[in-house]
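In: would you be able to build a 3D model of this:
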Amino acid sequence: MIGQISAFDVKNGNWSAYIERVEMYFVANKIEDGVKLPTLIAVMGEDSYDLLSTLASPKKPSSLTFKEVVNLMETHLQPKPSILAERYRFRQRRQQENESIADYVADLKKLSRFCDFSTTLEDNIRDQFVCGLKSESTRQRLFAEENLCYKKAVSLAINLEAAERDAGVVDRSLIVEQVNKMQIRECKACGDTNHRWEDCVYKNFVCSLCKTTGHLRRMCTGREKTGVRGEGVMNSYGYSGRSRGWRGRWRGKRGGRSRGAGRGAGQGAPADTYWLQGAAGCEAGPVAKAAPASEVRQQEEVDYTDEEPIYQMSLAKYKPI
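Out: The predicted model follows:
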């Protein structure tokens, strides 16, 4: 024998679907009409047979035909519903929030079984399918189609659903990428915020202040211990102090060029070289102001031998020390 038919569940089973399986079992095993009823009684189970005996009383189930038994059980278990009520439930069906197009169509077909639409079945399913879609953009797209049949409506809706899902995946990936960029903090090696310390080109540099590897001087945590109170920043005159303890002193013309024959140029420094001097007790400020002319003349007498040169150039050419 091909296949196996289990007992029918009287409380939760669908009798029509069960009989369809039984009939396919008869076809697969070439069971003749004369033995169809005995075969059904043999496989339907004890609870189902007790119900059949009650419904057939005072007759015995064996005295009935196969078709009479099927109709008797169907009338009891699945009484024919009101067509008007079934159509009302069909018209109230809408696509749920997390329901796919395929699941929505399948349930519409199920609800239409007892609506008795006859030859207009596909037209009614198409109309309810389009009107019940949760996506307004998909509905408008289907409204624009001429001669829209049921199959074409379902096919277009499924394709649009897939396109929206793919677009959502791309949007989420872009958002995650932007969030990851926002979460990048200041690099401990150079102070920049557009990369991590692991990707920094200066992570193997030796700090000129603490002589340890892993950061530049401006990111050194030992500045307070050594008395260095900050690093300089570029301004319109060249280079000036950025924090509490340094003020940049510049030599040369106001335009930013060095004097050429000055002290720095005589020692082999580039023409655009300026010099930093630590000024104790100088005022704090984000950018130091240019010193008065009298103070600049006094600075001519200061020995800059031990100072470090800082080049006046654009930030794009700046090389940290």
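
In: for the rest of this, base every contact and every neighbour count on C-alpha atoms.
Out: Noted.

In: now do the SS call for Glu145.
Out: Under DSSP: H, G, I helix; E, B strand; the rest coil, Glu145 falls in the coil class.

In: roughly how far does it sit from Val130?
Out: Computed as Cα to Cα, to the nearest Å, the Glu145 to Val130 distance reads 12 Å.

In: here is a second sequence; please produce its structure as well for comparison:
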Amino acid sequence: MRHCAFNSSKLKDRPQDRALRDAYVIGISNPKIRQALLKEEDPDLAAAEKIIQVAERLEQDVRQFNSWNNTNLPIVAKLQQKKSISKYSSSNGKSFSTTTSDLCQSCGSTTHSRSECKYRTFTCNFCKRTDHLERACQKKEKK
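Out: Purely as a prediction, here's the structure:
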């Protein structure tokens, strides 16, 4: 038989409460919660229940936070990776700022990737290379 080694002076007159409290402590599967209970000098049944509830709630909050963190970590990392580039001219002559990871390198669009671009086989009118349009030409951008 196992016992918790509590002094039990508070529960001397209530053996059922003492037995329930000891059963809680022995039956707790989480070692951290059990340690929190054993740190108490001589908890009564209500104090033991409160410690268990607080520890379980805290554990649940930590799991929820970790879940949120793991879900949003790739989004945060992607936002941090984006590098701003200088203003880019669109076909209508207006300038706008964007990021390198948002642009298709074949046409300059932000709605698709280069691998999905219908212009990736077109020839640039500026540098005469086949794989992009003039508006997305990096050589033109440098001049």
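
In: can you calculate the TM-score here?
Out: The TM-score (TM-score structural alignment, normalised by the length of the second structure) is 0.52; 103 aligned residues with a Cα RMSD of 4.3 Å.

In: more neighbours, Glu145 and Val130 of the first structure?
Out: More crowded of Glu145 of the first structure and Val130, by other Cα atoms under 10 Å: Val130, with 22 against 12.

In: what residue of the second structure matches up with that one?
Out: In the second structure, Val130 of the first structure lines up with Val25, judged by TM-score structural alignment.

In: flag every buried residue along stretch 118-126 of the first structure.
Out: Glu122, Asn124, Ile125, Arg126 (16 or more other Cα atoms under 10 Å).

In: could you say which helix or strand holds the most centrally placed residue in the second structure?
Out: By Cα atoms, centre = their mean, the second structure has its centre lying nearest to Asn69, at 1.9 Å. Element membership of Asn69 of the second structure [criterion: DSSP states H and E] is helix 45-81.

In: enumerate the positions of that helix that are buried.
Out: Result for helix 45-81 of the second structure [16+ other Cα under 10 Å]: buried residues Leu45, Ala48, Glu49, Ile51, Ile52, Ala55.

In: nearest to Tyr88 of the second structure among those residues?
Out: For these, the residue nearest Tyr88 of the second structure by Cα to Cα is Ala55; the value is 54.5 Å.

In: quick check: closest non-adjacent residue to the closest one.
Out: Ile33 (6.1 Å; Cα to Cα, 6 or more residues apart in numbering).

In: sorry, back to before: adding secondary structure and distance to Lys134 of the first structure, write the buried residues of stretch 118-126 of the first structure out as a markdown table.
Out: Formatted as a markdown table, these follow (DSSP: H, G, I helix; E, B strand; the rest coil; distance: Cα to Cα, whole Å):
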| residue | secondary structure | distance to Lys134 of the first structure |
| --- | --- | --- |
| Glu122 | helix | 20 |
| Asn124 | helix | 18 |
| Ile125 | helix | 16 |
| Arg126 | helix | 15 |
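
In: looking at those residues, which is nearest Lys225 of the first structure?
Out: Arg126 (79.7 Å).

In: can you name the residues that contact the closest one?
Out: Taking Cα atoms under 8 Å, 6 or more residues apart in numbering, we find Arg126 of the first structure in contact with Cys149, Tyr150, Ala153.
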